[in-house]
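Engineer: Pasted the sequence and its predicted model underneath.
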Amino acid sequence: MSPPASTADVVGSLYSSHHGWLHNWLWRKVGCRDGAADIAHDTFLRVLSADALETLREPRAYLTTIANGLLVNHWRRLTLERAYLEALAMQDGALEPSPEERALTIEALMQVDAMLARLAPKAREAFLLSQIDGLTYAAIAEQLQVSDRMVKKYMAQAMLQCLLIGNGDA
């Protein structure tokens, strides 16, 4: 009986058998070889931290599932980046951030977007009505047709998520 394969052996075998296929599949989705290579790389990084790879029966379905999640993140990041750059274009030219500032801002926007996505729809709406529109809790409660107490609960949930971002836990 042979000893169980190490995770590195399993991932190495998975990589050599399926990387070319995954890269081509991603290239068709992304339309850019470099972008496809980056996402394929990130897919295999996720595979490295996965459990129970030895029992994997459908490797392409597994890789596709991981890569699809990464593609969603990729498209979301591009959408956020595009919106940020459009907002910058509407501002005074003296407000031009450096490339490093842009990258940090886009990363922060991605974290906020992910935080908002983790909130329940009403909690997200309450948070945005408070922070973007400046509504009071009473006005938010009226608009959402909930109690003031519920708005406080929604805001507490949102603030907890904000704290988690600040601590790097989110």
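Structural biologist: Structure's in. What do you need?

Engineer: can we go C-alpha only for contacts and neighbour counts from here?
Structural biologist: Will do.

Engineer: Buried residues in stretch 155-163, which are they?
Structural biologist: Neighbour counts over stretch 155-163 (16 or more other Cα atoms under 10 Å) mark 155, 157-158, 161-162 as buried.

Engineer: What of stretch 138-151?
Structural biologist: Residues of stretch 138-151 classed as buried by neighbour count (16+ other Cα under 10 Å): 139-141, 144, 148, 150-151.

Engineer: Comparison target below:
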Amino acid sequence: MAVEQDPTAQFSALYGEHHAWLAGWLRRKLGNAADAADLAHDTFVRVMAGRDLTSVIEPRAFLTTVAKGVLVNWYKRQALERAWLEALAQLPEAQMPSPEQRYVMLETLHALDAMLDALPPLVKRAFLLAQLEGRKYEAIAAELRVSLITVKRYIKQAYLQCLLLADDLPA
């Protein structure tokens, strides 16, 4: 890729020279042109929000790396949505949330999933053991092989992340 000083020109050159290739690469991975086009777009959005492009020596390798991250997130989102739809299918018709409620609930699930993934692994594990399995802090400390005070710090850290997430969710 030619080195240009203007970031807009750098991005435009990268996009113009490699968008079709990236969309084709994603189409081969997914077997679906529409999803590939969406993910190619998402990849370039991530590139645009990311680093200075003057240091990119191998544009296709760079785009492949970014696209793989986008693809992993997409697969994860798809799995979460499938699980959500399966859970909804178990509800009686009278308890089925409206389409608007389902959308808000799904977006909340995605935000919660992202928040949990942002936590350090032991913090996430401690929080899930406490919240989903109802484990006592002492049992969590023993399982994770950390002190009781560490478990309390982990849970506090996770709760603080939940509070920050709650501030960003729709009312």
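Structural biologist: Everything's here; your move. Because the structure is a prediction, the values reported are computed rather than measured.

Engineer: so which two of the buried residues of stretch 138-151 of the first structure are the farthest from each other?
Structural biologist: Ala139 and Met150 (12.4 Å; Cα to Cα).

Engineer: Give me the distance from the host helix or strand of Leu71 of the second structure to the chain's centre.
Structural biologist: In this assignment (DSSP states H and E), Leu71 of the second structure forms part of helix 59-89. Taking Cα atoms, centre = their mean, to the nearest Å, one finds the center of helix 59-89 of the second structure at 8 Å from the center of the full chain.

Engineer: so how far is whichever helix or strand comes after it from its chain's centroid?
Structural biologist: Note on helix 59-89 of the second structure: by DSSP H and E, the next helix or strand toward the C-terminus is helix 99-118. Here the centre of helix 99-118 of the second structure is set off from its chain's centre by 11 Å, with Cα atoms, centre = their mean.

Engineer: What range does stretch 27-43 of the first structure cover in the second structure?
Structural biologist: Stretch 27-43 of the first structure corresponds to residues 27-43 of the second structure when matched by TM-score structural alignment.

Engineer: ok, and what's touching the matching stretch?
Structural biologist: For stretch 27-43 of the second structure, contacts defined as Cα atoms under 8 Å, 6 or more residues apart in numbering pick out 19, 22-24, 26, 63, 66-67, 70-71.

Engineer: Present those residues as TSV; the columns should include neighbour count.
Structural biologist: Formatted as TSV, the contacts of stretch 27-43 of the second structure follow (neighbours: other Cα atoms under 10 Å):
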residue	neighbour count
His19	19
Leu22	23
Ala23	22
Gly24	18
Leu26	23
Leu63	23
Val66	18
Ala67	24
Val70	17
Leu71	21
